[in-house]
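Asker: Predicted model, plus sequence, below.
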Amino acid sequence: MNPTRRRRLLWVLGLVAAAGAATALVATALQRNIAYLYTPSEVLRGEAGGHARFRLGGMVAAGSFQRTTGSLDASFRVTDGDAQMPVKYTGILPDLFREKQAVVATGRMQGDTFVAEEILAKHDESYMPKEVADKMGQAHKKHDVAAPGGAEAAR
């Protein structure tokens, strides 16, 4: 093989190796930042598996919200109609956070409690994140309960 062809081959191999390394780095970064959505029932059944960080979606259970006096520590339960999961959060809650409203919490399990890093609350009377609406709709069908607000609530 002459020196020119050998140099070109090395350049091509170097480019392929660099592209492969860049692809691997991007895939690793995306994998770390992905957060799957689960309902309390799915978490308790073990479907959340080994995901260190995930989103917990459902409704804030009535009568479950408590805030420690003089701090930003809050605790409440999230329900999907089948199960309830205790949630702890330290920080300022969204203005629209209330009991009996849809919520999506991002965080990790710590024992039997979900420790949230971020809390998102629905923004008006008719909005619910599509993933949460779909999973809550399944729970309503399973228990033969009319969905609040009918089909429009899921849009």
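Answerer: Yes, it's here.

Asker: Please make it C-alpha for all contacts and neighbour counts, starting now.
Answerer: Will do.

Asker: Now do the same for residue 120: helix, strand or coil?
Answerer: strand (DSSP: H, G, I helix; E, B strand; the rest coil).

Asker: Report the contact partners of it.
Answerer: Residues near residue 120 by CA atoms under 8 Å, 6 or more residues apart in numbering: 94, 97, 103-105.

Asker: how does it look with 10 Å?
Answerer: Applying CA atoms under 10 Å, 6 or more residues apart in numbering to residue 120 gives the contacts 57, 93-97, 102-106, 129.

Asker: cool, and residue 24?
Answerer: So, once contact is read as CA under 10 Å, 6+ apart, residue 24 ends up touching 18, 30.

Asker: Quick check: it is in a strand.
Answerer: No: the assignment for residue 24 (three-state DSSP) gives helix, which keeps it out of a strand.

Asker: this is the other structure I want to compare:
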Amino acid sequence: MTSHQRQRVKWISLITVILMGGSLFIFSALRQSMMYFMAPTEILTENPSRPVRLGGMVEKGSIIKDPATMTIHFRVTDFKSTVAASFTGLAPDLFKEGQGVVADGRWDGHVFQAEKLLAKHDENYMPIELADRLAKQ
């Protein structure tokens, strides 16, 4: 093997090691930031210790607001199981009973401690002004 070929092999090896190291770094960072979506039934059966995203419907009659601490206690259901949840902060306007909700947080074994709430609306959403106009016609 000539010196030119040895130098080329060294460069190719170096580039390969750098690319593999970068890929490993990127995949480990993505894995740490990944949050799994779970329904109440899955939360109860798997009892996750990592942060998860809980999704389901807010059970009717379950929302209890504490204005002094800005804490909201509610239950999320997937119509098989129900999980108690709490959130401290301002809830989205669309957050209400009978509506879909996605909550980011942790399961402590008894209550899902939500750090972020996302309220979902159905696909038939219509602005109030438009609904009023259609009702008058």
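Answerer: Structure received. All of these numbers come straight from a predicted model, not from anything done at the bench.

Asker: TM-score for these two?
Answerer: The TM-score (TM-score structural alignment, normalised by the length of the second structure) is 0.81; 125 aligned residues with a CA RMSD of 1.8 Å.

Asker: thinking again about what came up before, I'd like the contacts of residue 120 of the first structure as TSV, with neighbour count, secondary structure and distance to residue 35 of the first structure appended.
Answerer: Converted to TSV, these look like this (neighbours: other CA atoms under 10 Å; DSSP: H, G, I helix; E, B strand; the rest coil; distance: CA to CA, whole Å):
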residue	neighbour count	secondary structure	distance to residue 35 of the first structure
57	26	strand	12
93	16	coil	20
94	13	coil	20
95	9	coil	24
96	14	coil	23
97	16	coil	21
102	27	strand	18
103	24	strand	15
104	24	strand	11
105	23	strand	10
106	19	strand	8
129	18	coil	15
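
Asker: Going by distance to residue 33 of the first structure, which of these wins?
Answerer: residue 106 (11.4 Å; CA to CA).

Asker: can you tell me which residues contact the residue mapped onto the closest one from the second structure?
Answerer: Aligned counterpart of residue 106 of the first structure in the second structure: residue 104 (TM-score structural alignment). With contact taken as CA under 10 Å, 6+ apart, residue 104 of the second structure is in contact with 35-37, 51-55, 87, 112-118.

Asker: Taking the residues you listed together, which two end up most distant?
Answerer: Spanning the widest gap among the contacts of residue 104 of the second structure are 36 and 87, at 18.8 Å by CA to CA.

Asker: and these two? which has more neighbours close in?
Answerer: Neighbour tally, residue 36 of the second structure and residue 87, criterion other CA atoms under 10 Å: the higher count belongs to residue 87, 21 against 12.

Asker: which other helices and strands contact the helix or strand containing the more buried one?
Answerer: Following DSSP states H and E, one finds residue 87 of the second structure within strand 82-88. On a contact count with 3 or more CA pairs under 10 Å, 6 or more residues apart in numbering; DSSP states H and E, strand 82-88 of the second structure meets helix 40-46, strand 52-58, strand 64-66, strand 71-77, strand 100-107, strand 111-120.

Asker: Tell me the spacing between the closest residue to the match of residue 106 of the first structure other than its chain neighbours and residue 124 of the second structure.
Answerer: Excluding its sequence neighbours, the residue lying closest to residue 104 of the second structure (CA to CA, 6 or more residues apart in numbering) is residue 53, at 4.4 Å. Computed as CA to CA, to the nearest Å, the residue 53 of the second structure to residue 124 of the second structure distance reads 24 Å.

Asker: which one of the two has more residues nearby?
Answerer: Taking other CA under 10 Å, residue 53 of the second structure and residue 124 do not tie; residue 53 has more neighbours (20 against 5).
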